[in-house]
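Peer 1: give me the fold of what follows.
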Amino acid sequence: MCDTPIQISSDDSESSNDSIKNLPSVDFHSSFSSDNTASSSTNGSRLTTRTTAKTKKKKYAPKTQKKATKKKSVKEKLTEQKAAKTKVQKLNKIYRPGECMKFIEIVMHPTFLDKWYTEDLENEIHMGGVRILSSSDLFEPGLVLWRRSVPSSLVSIYGQVNNTSPEERCDRGLYVITAQDVVTYVCEHTLVRHVAQIRDMADVKLTLVIFGVQDYFKHARKKSKQNNDLVMTEMDLEMAITDLLVSTGCDAVLLDQSIELATLIMHFTKAIALAPYKKAKRECDEQAEFYMRGYNKKCVPVDKDGNGISRLWQQMIAVLPYCSLEKSRALCAKYKTPLALYETLQSPEGVRAVADLGVTRPVIPRSRVRRIGPEFARKLQILFTAEDGNTLID
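Peer 2: Next comes the predicted model:
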């Protein structure tokens, strides 16, 4: 081995130093960290793509659910509206005039039709198209009630879904009693208490019907004097009926023939059947500022084919103040429609043309020829051509 040291010349050293200086500087920490960051970025990008996909799914899932719930809610609303519409149509059919009598039933005791004063009742009821329902549950044989058949619906009661009753009880009732049976109540002053008990038990507005009053007053006095029975006078009966009306609010009807009883029951049946329709009609009329159904005087009917329009046009002119029937006939003969009169009155010479129109008068000897006149023609022009609805016609 030689221990001679190696000598480097200055030129060589400078070149070597230059070469060392010119070498690219490499940072091992930075390279290592960059490799790690690259790998982590790739992994992170995968994670972020996965997380974004998951978040996208999470973001869009509630929207689809909301759309589905919205569609369901819209469908449910439509079905509810259809169900409500069909229910209203059925109820309108039940309460409509002409159809309402088919859904009414008269509830009577089985022994009521066997009475001698109800011989014409069954035929009259069948002719009216009403059904009779015999019920032995009635506590009083002379009681007559009504009920209506209605469509049943689902109702939740205390968390349980049940069907409503297909029958609707009416709040009116009749209590039929003969004059012979009412004598004891009138003479003992217990008629008010007896009728009030029946009214409270039936829970209806009751009307007392007393049958055969004239026959009782004709024949009962002689029999009562012979047998020492209770005698009822006409004054006693009137006082008892007045006391009944004042104390309980129950009215009374006196009848003497079986056909009158049948007619009375049918009148009550028709009134009960039409009561909901008339009530709704009255509520609708009360919402208006004036009663439109009262303005039905001198009306002119017009059919589907248009027959009666000319008479209606003539009536429209005749109802104007200071217009006679002859003037309206003359105007309608010249101007067949309101449009023709309107176009004439809009022209500059329209008022003069209408004013010079001749009016035919009845055949009167030595009668002068009349005209419409400028004053009435001017009023017609204001009526037909004024654009302001508050214009006064003086």
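
Peer 1: drop to CA atoms for contacts and neighbour counts, all remaining ones
Peer 2: Fine.

Peer 1: tell me which residue is most central in this structure.
Peer 2: Among the residues of the chain, the one closest to the centroid is residue 280, at 6.5 Å (Cα atoms, centre = their mean).

Peer 1: can you show me the strands along the stretch 151-300 of the chain?
Peer 2: When assigned using DSSP state E, counting those that start in this stretch, the strands of the stretch 151-300 of the chain occupy the ranges 154-157, 160-163, 167-178, 205-211, 251-255.

Peer 1: residue 95 is nearest to which of those strands?
Peer 2: strand 167-178 (12.5 Å; Cα to Cα).

Peer 1: on the three-state scheme, residue 94 is what?
Peer 2: The three-state label given to residue 94 by DSSP: H, G, I helix; E, B strand; the rest coil is helix.

Peer 1: list the contacts of it.
Peer 2: 100, 103, 150 (Cα atoms under 8 Å, 6 or more residues apart in numbering).

Peer 1: Proceed likewise with the subsequent sequence, for comparison:
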Amino acid sequence: MITDVVVLSDSNESSNECVQLNSNNKALPGDSSDFEFPEVNFYHIINEDDVGKSQDADVASCSSNFNNNAPSHQSNNDKHTTSNKHFKQHKVKKLLYDTSDSSSSDEENRNKKRQRKVKNTIGKKSRIQINEEKLKKQEQLTREKALKAIAAKKLKNIKPDECMKFIEITVDKAIANFISVTDVTNTLRDAGVKCTVKTKFISNSITWKRNIENSYVNDDNEICTVTDVEKVSQILVIWNWDEVATKVTNGDFYMSVSSIKCSLPDYKITLVVYGIEDYFAYREQEKNSDKSGTKKKTQKTCTEKYLQLSKHSCNISRKQLETYLNEIQIIADCSSRLINNSQDLALMIYQYTKAIAEIPYKLEKNKNLINKFDWYVMGDNRNTVKVDKSGNGLKRLWQQQLCQFNLSSLEIAEAICSMYPSPAHLIEAYMNCTDDEGINLLKDIPIRRAAGPLTTVRKIGPELSKKIYLMFTSKNGEIVLS
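Peer 2: A predicted model of the protein is given here:
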């Protein structure tokens, strides 16, 4: 390594001399300069050993050259050497400090990087968790919406306007022997009722079935619908008048109904006797005709149906038929209807169909009312009284409550309100009375029916007074007022 040293002098010599120091540390040529060499610091990375060697060489050469020419500067050279030693030590300490600082800074950077990685991983995990929670919430909301839609659709399907679409009627073919089935089916289809005709196990019968849409939410939160068929436990059996007359005459009427009941124990049976009114009308005319000429005349003018009636040998009375109908109703739980033409029969079937279709809606309505109240009045939305925040309407409400008692009227309620304007006043009067006085408290209150000189005045009476007293003072909620 070659080091260049520049020597500055203020002597009278013509030129400044430059001295080169080679790598072998040769002695400097003679120089008459009395000045020290200024120290020049180079801020670059060097090897510590090379720095020490170069500085020792420079100091040695400078001291040998300046001993002869400048003995007065010896002390300065000593100072220079000590300063160089301090500089060397400072440099070493600085390098050591720099290395230690660099190592500590590296560790700090590593720690920072680790912390950043941990933060990034935590941030990624938290983001993933947040996204998962958002997805779960969205799925839950979509599922709740789907369930609400299913519930709304179910309520809509059982409403009276929509429930008829899910009912289907099945009519037995054997009914066509005495009834025009096409007239009945066409009337029902015009009313929006599905109707099919086929052979059934019970002859001359009509049954119903309900199509139920069962919806559910699958794993993808999609609404899926499955249609199930539910058989309605109602059956309508239609017998013609001649079959009924024969069974009543032979005594097989009850046995025929009981056999149907045994085959369908869970069904409610309704027996329809078709055309029996014409049979009774014909028998009545036959009894009233005393002359043979009138009989012949009526036979000539009667229709084909009346000819069939005249040929029938069985003779039953209305009283006999009603006795048998009451018997099957009490013993076999079978109701009955008397129908005389196909239009009335179609209307009756439609009424039954509508009643059967509205069964789920009525059951749901009654269930909600029972869950909401311990008791309810069937006409709870009629003749109601509105009371505002200022109390307007309380008197009318008190009168309406008094009108609910049997034997009560608006005039009686107004008479009681004139004496006791609120329930609190009446209860206070009852609290200050004995039982006998309380029972007779209201009986002498006069009732004015109208205004004018012709008005009549009467009293409330002991019966209604007793009922009101029991109502407001009795501790037993099951007690009968009358």
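
Peer 1: can you calculate the TM-score here?
Peer 2: Once the chains are laid over each other, their TM-score by TM-score structural alignment, normalised by the length of the first structure reads 0.54; 298 aligned residues with a Cα RMSD of 5.6 Å.

Peer 1: take the strands of the stretch 151-300 of the first structure and lay them out in a markdown table including mean neighbour count.
Peer 2: Shown next, in a markdown table, are these (neighbours: other Cα atoms under 10 Å):
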| stretch | mean neighbour count |
| --- | --- |
| strand 154-157 | 10 |
| strand 160-163 | 11 |
| strand 167-178 | 17 |
| strand 205-211 | 21 |
| strand 251-255 | 16 |
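
Peer 1: among those strands, which is nearest residue 371 of the first structure?
Peer 2: Judging the strands of the stretch 151-300 of the first structure by Cα to Cα, what sits closest to residue 371 of the first structure is strand 251-255, at 62.1 Å.

Peer 1: which other helices and strands contact the closest one?
Peer 2: Applying 3 or more Cα pairs under 8 Å, 6 or more residues apart in numbering; DSSP states H and E, one finds that strand 251-255 of the first structure contacts strand 205-211, helix 234-248.

Peer 1: can I get the ones you listed in a markdown table including distance to residue 174 of the first structure?
Peer 2: As requested, those are exported to a markdown table (distance: least, Cα to Cα, whole Å):
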| stretch | distance to residue 174 of the first structure |
| --- | --- |
| strand 205-211 | 5 |
| helix 234-248 | 14 |
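
Peer 1: so residue 381 of the first structure is in which element?
Peer 2: Using DSSP states H and E, residue 381 of the first structure sits within helix 374-385.

Peer 1: would you mind checking which of the contacts of residue 94 of the first structure is nearest to residue 184 of the first structure?
Peer 2: residue 103 (38.7 Å).

Peer 1: count of neighbours near the counterpart of residue 185 of the second structure in the first structure?
Peer 2: Aligned counterpart of residue 185 of the second structure in the first structure: residue 122 (TM-score structural alignment). Look at residue 122 of the first structure: counted by other Cα atoms under 10 Å, it has 14 neighbours.

Peer 1: show me what the strand or helix carrying residue 122 of the first structure is packed up against.
Peer 2: Here residue 122 of the first structure, judged by DSSP H and E, is contained in helix 121-127. If you count contacts as 3+ Cα pairs under 8 Å, 6+ apart, helix 121-127 of the first structure packs onto helix 258-286.

Peer 1: list the helices and strands the helix it packs on packs on?
Peer 2: Checking 3+ Cα pairs under 8 Å, 6+ apart, helix 258-286 of the first structure ends up next to helix 28-95, strand 104-108, helix 121-127.

Peer 1: angle of the shortest one against helix 258-286?
Peer 2: Comparing the axes of strand 104-108 of the first structure and helix 258-286 via axes from the mean of the first three to the mean of the last three Cα atoms, to 10 degrees yields an angle of 140 degrees.

Peer 1: tell me the helices and strands packed up against strand 104-108 of the first structure.
Peer 2: Strand 104-108 of the first structure packs on strand 131-134, strand 143-149, helix 258-286, going by 3+ Cα pairs under 8 Å, 6+ apart.

Peer 1: just those: most buried one?
Peer 2: strand 143-149 (a mean of 20; mean count of other Cα atoms under 10 Å).

Peer 1: next, the mean deviation of that one compared to the second structure.
Peer 2: By mean Cα distance after the TM-score superposition for the first structure, the fitted strand 143-149 of the first structure averages 3.6 Å away from its aligned residues in the second structure.

Peer 1: how distant is that strand from the center of its chain?
Peer 2: From the chain centre to the centre of strand 143-149 of the first structure is a distance of 24 Å (Cα atoms, centre = their mean, to the nearest Å).

Peer 1: packing partners of that strand?
Peer 2: When contacts are defined as 3+ Cα pairs under 8 Å, 6+ apart, strand 143-149 of the first structure sits against strand 104-108, strand 167-178.

Peer 1: mind listing what's buried along the helix holding residue 122 of the first structure?
Peer 2: Buried residues in helix 121-127 of the first structure, defined by neighbour count with 16 or more other Cα atoms under 10 Å: 121, 124-125.

Peer 1: got CSV for those residues, with distance to residue 68 of the first structure too?
Peer 2: CSV is the format used below for the buried residues of helix 121-127 of the first structure (distance: Cα to Cα, whole Å):
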residue, distance to residue 68 of the first structure
121, 62
124, 60
125, 56
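
Peer 1: sweet, I'm off.
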